[in-house]
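K.L.:
build me a structure from this.
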Amino acid sequence: MEVFAHAGVAHQPLSMSQLRGVSAPRLALGGVRLLQAVTQASRAMGAFRPDACLVTGGYVSAPVVLAARLRRIPVVVFLPDVVPGMAIKTLAPLASRIAVSFPNTRDHWIHSRQVVTGYPVRPEFHSASRERGREAFRIRADRTVVMVMGGSSGARSINYAISDMLEPLLHHADVIHLCGEPDEPRLRSIRSGLGEHLRTRYHLFKYLHRGIADALAASDLVVCRAGASTPAELPMVGVPSILVPGSFAGGHQRQNASVLTDQGAAITIPDDALIGSSPTDPSALWPTIKSLLQDPARLQSMRDASQRLARPEAAENIVSLLRSVAGKSG
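P.N.:
Below you'll find the model as predicted:
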């Protein structure tokens, strides 16, 4: 809700919760909540009078799609990940078209109404600047930069691995580290214990409110998870990456990572290999980072491969699809 409010986008919350358990009382309660949410969604559509409806999956999409169909409003289902979840598979038969982010979705799921649109990225990725990013972090143009991030709340396995290898890594590169809130105090303490020369090379943040695209563009290598936006955002700035897919969400991140690794734009390291037998064993990560930093030709090849995967027209493709199902042009 805060995101919509901050962006000034009108929104209507729905009284809908995920179904947990299959006992009769829980199923009955889930059915009642679904009907309530369908009613709320239908009333909102009656006031807003949309020409088309776009949903992106998750249990909250169900009442929206049902309300749209009851009002004969065409529906476009957008699949952000490579592999669809249960909600999208269930709602797909009710959709006029299904927009998929990546071509290799068809290796896992084929539907007659699929259209490959690409994954729309934020406007800042269309104008990202390596020079502006370096200036923002006060990093010289001739320095190598490794960016590390683990999503909005960080990634503990990545954070532990990076902290254990931090000193040798800082001898090779400046590090921009978006660590999330839970690990920040520990990492801040480690940073304060570094010598001044290395400390100035370690740029530690919980997260960035703005400038994330410039930070990525300023980097020579990125270490991160493989969320839905990763295979779209990294190619927009053409940066090579080491991906550490999370094991949650049904393993979707492993398939997301394959979008980049299959084309030579990234290397994937399993999360369990990253931490090994203890949370401070970076055996799989540090040799990989060091090898890449010492091989400029391979980094350039990965950068080129990443740039070839960029889909800057993705948002326009989805808008065109919505106009098409709504019977509008221009």
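K.L.:
going forward, measure contacts between C-alpha atoms and count neighbours the same way
P.N.:
OK.
K.L.:
please enumerate the helices of the stretch 51-200 of the chain.
P.N.:
61-70, 86-91, 130-137, 156-164, 166-172, 184-192, 196-199 (DSSP state H, counting those that start in this stretch).
K.L.:
out of those helices, nearest to residue 9?
P.N.:
With CA to CA as the measure, helix 61-70 is the member of these nearest residue 9 (17.6 Å).
K.L.:
buried ones in the closest one?
P.N.:
Buried residues in helix 61-70, counted by 16 or more other CA atoms under 10 Å: 61-69.
K.L.:
and these, which is closest to residue 216?
P.N.:
Nearest to residue 216 among the buried residues of helix 61-70 is residue 61, at 31.8 Å by CA to CA.
K.L.:
touching, the closest one and residue 55? I think so.
P.N.:
Yes - at 6.0 Å, residue 61 counts as touching residue 55 under the criterion of CA atoms under 8 Å.
K.L.:
can you lay out the buried residues of helix 61-70 as TSV showing distance to residue 50?
P.N.:
Below are the buried residues of helix 61-70 laid out as TSV (distance: CA to CA, whole Å):
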residue	distance to residue 50
61	16
62	17
63	16
64	12
65	13
66	14
67	12
68	9
69	12
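K.L.:
here is a second sequence; please produce its structure as well for comparison:
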Amino acid sequence: MEQKAIVFTGGGSAGHVTVNLALIPYFLQKGEKVHYIGSKDGIEKELIQSLEEVSYKAIATGKLRRYLSVKNLKDPFRVLKGVGEAYQYLGDVKPSIVFSKGGFVSVPVVMAAWMRKIPVVIHESDLTPGLANRIALPFATKVCTTFEEAAKHLKGNKAIHIGAVVREELRQGDKERARNWLGFVQEKPVLLFMGGSLGAKKMNDTLRAIVTELTGKYQIVHLCGKGQVDLEMGSVQGYKAFEYLQDELPDVLALADMVISRAGSNAIFEFLTLHKPMLLIPLSEKVSRGDQLLNAKSFEKSGYAHILWEEDLAEDTLLESIRLLGENKEKIRAKMRDYNRQDAISEIIKIIENSRLR
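P.N.:
Coordinates of the predicted model:
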């Protein structure tokens, strides 16, 4: 019997990879050939290439911008080149299904799969679909959504609400192992500050400006983003900075008492599942399509998070927001315990199996 094959795609940020990372182990355990199509230099390449059993194919991709740029003239040709490269690769590996998490690199892959008559299942994390998924939607067989309200923004009857996908390893974190690795003491609570996989300069700079004041009460793990670590801060007691964490992240999350983060859907649902009170600083509409604003408002309304708007972010407002979060953290945890978590991974696997070529 010919070995089954599945192709995953998605990238540009860690949020466009994490769902794939949650699903890949299942298909490897089944003995399937698992392939990944991503960009040549995106974070997905770093995250996926650590999985020795997964074949990685890099293709050309263009960024789908919402603003005027001379690069907009060249990028359609890069997308077309990516479609050709993906079409060739899909012909070589002959998958029975393609699973797309979104991001710019997924567009040529989804188009190429449609041209090859290979079914495509898309995952949409946010309340409203991103530009890449909106382009890919006509070529998809099914669209899995995290938010129940997302279906009304998707045309046709392709949408299936499956809830949040949370990687199983995140639930297996060991707080004592993290404490020993970081050299933290047991007496002080731990604040996890996440600027996102791509970093957030204003967030990072504001935290650094108040770090000595914060370390009087907290120990801080600061995930700054690629190339954003300030080496001069290395001597600050009770403060540890990293570009991002992969293998150590479950342990660090287990240790964290509170989280300060952007409001990407995958991340905030992971914090919700782990009962981590959060202060969300969503990307503003000036630099995004506003999806994080909607995510943050939804979580605040449900009692899972506090919000500090990017426009209001300053040293004094961040200090005050952290103080209020600390005061309300037990109330927030109580709300989080009432969250009814669906087994989203099993639902997606069922959809994939029912959609693939026979």
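K.L.:
care to give me the TM-score?
P.N.:
Once the chains are laid over each other, their TM-score by TM-score structural alignment, normalised by the length of the first structure reads 0.81; 308 aligned residues with a CA RMSD of 3.0 Å.
K.L.:
before we move on, the earlier item: just send the helices of the stretch 51-200 of the first structure back as a markdown table, with distance to residue 98 of the first structure too.
P.N.:
Shown next, in a markdown table, are those (distance: least, CA to CA, whole Å):
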| stretch | distance to residue 98 of the first structure |
| --- | --- |
| helix 61-70 | 13 |
| helix 86-91 | 9 |
| helix 130-137 | 35 |
| helix 156-164 | 34 |
| helix 166-172 | 44 |
| helix 184-192 | 40 |
| helix 196-199 | 49 |
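K.L.:
of these, which is nearest residue 236 of the first structure?
P.N.:
Of those, nearest to residue 236 of the first structure by CA to CA is helix 130-137, at 12.1 Å.
K.L.:
and the closest one, what does it pack against?
P.N.:
In this structure, helix 130-137 of the first structure makes packing contacts with helix 212-217, judged by 3 or more CA pairs under 8 Å, 6 or more residues apart in numbering; DSSP states H and E.
K.L.:
give me the contacts around the helix it packs on.
P.N.:
124-125, 128-130, 132-134, 147, 176, 222, 234, 237-239 (CA atoms under 8 Å, 6 or more residues apart in numbering).
K.L.:
would you check the span in the second structure matched by whichever helix or strand comes after it?
P.N.:
Next helix or strand after helix 212-217 of the first structure toward the C-terminus (DSSP states H and E): strand 221-224. The aligned range for strand 221-224 of the first structure in the second structure is 258-261, by TM-score structural alignment.
K.L.:
before we move on, the earlier item: which of the helices of the stretch 51-200 of the first structure sits closest to residue 261 of the first structure?
P.N.:
Minimum separation from residue 261 of the first structure across the helices of the stretch 51-200 of the first structure (CA to CA) falls at helix 156-164, 18.7 Å.
K.L.:
quick one: that closest one to the second structure mean distance?
P.N.:
After superposition onto the second structure, helix 156-164 of the first structure sits on average 2.5 Å from its aligned residues (mean CA distance after the TM-score superposition for the first structure).
K.L.:
which part of the second structure lines up with that helix?
P.N.:
Helix 156-164 of the first structure corresponds to residues 201-209 in the second structure, going by TM-score structural alignment.
K.L.:
and the contacts of that stretch?
P.N.:
Contacts of stretch 201-209 of the second structure (CA under 8 Å, 6+ apart): 195, 224, 228, 313-315, 318.
K.L.:
can you rerun that using 6 Å?
P.N.:
residue 315 (CA atoms under 6 Å, 6 or more residues apart in numbering).
K.L.:
now the strand or helix carrying residue 43 of the first structure: how far from the chain's centre is it?
P.N.:
If you go by DSSP H and E, residue 43 of the first structure is part of helix 24-48. A distance of 29 Å separates the centroid of the chain from that of helix 24-48 of the first structure, by CA atoms, centre = their mean, to the nearest Å.
K.L.:
compute the inter-axis angle for it and helix 61-70.
P.N.:
Calculated by axes from the mean of the first three to the mean of the last three CA atoms, to 10 degrees, helix 24-48 of the first structure forms an angle of 50 degrees with helix 61-70.
K.L.:
which other helices and strands contact helix 24-48 of the first structure?
P.N.:
helix 61-70 (3 or more CA pairs under 6 Å, 6 or more residues apart in numbering; DSSP states H and E).
K.L.:
what's the matching range in the second structure for the helix it packs on?
P.N.:
Under TM-score structural alignment, helix 61-70 of the first structure corresponds to residues 106-115 of the second structure.
K.L.:
after superposition, how close is that stretch to the first structure?
P.N.:
Looks like 2.3 Å for stretch 106-115 of the second structure (mean CA distance after the TM-score superposition for the first structure).
K.L.:
what does that stretch contact?
P.N.:
Identification of contacts with stretch 106-115 of the second structure by CA under 6 Å, 6+ apart yields 9-10, 82-83, 86-87, 136, 139.
K.L.:
stretch 113-120 of the first structure now?
P.N.:
Under CA under 6 Å, 6+ apart, the answer for stretch 113-120 of the first structure is 97-102, 232, 311, 314-315, 317.
K.L.:
helix, strand, or coil at residue 64 of the second structure?
P.N.:
Under DSSP: H, G, I helix; E, B strand; the rest coil, the three-state class of residue 64 of the second structure is coil.
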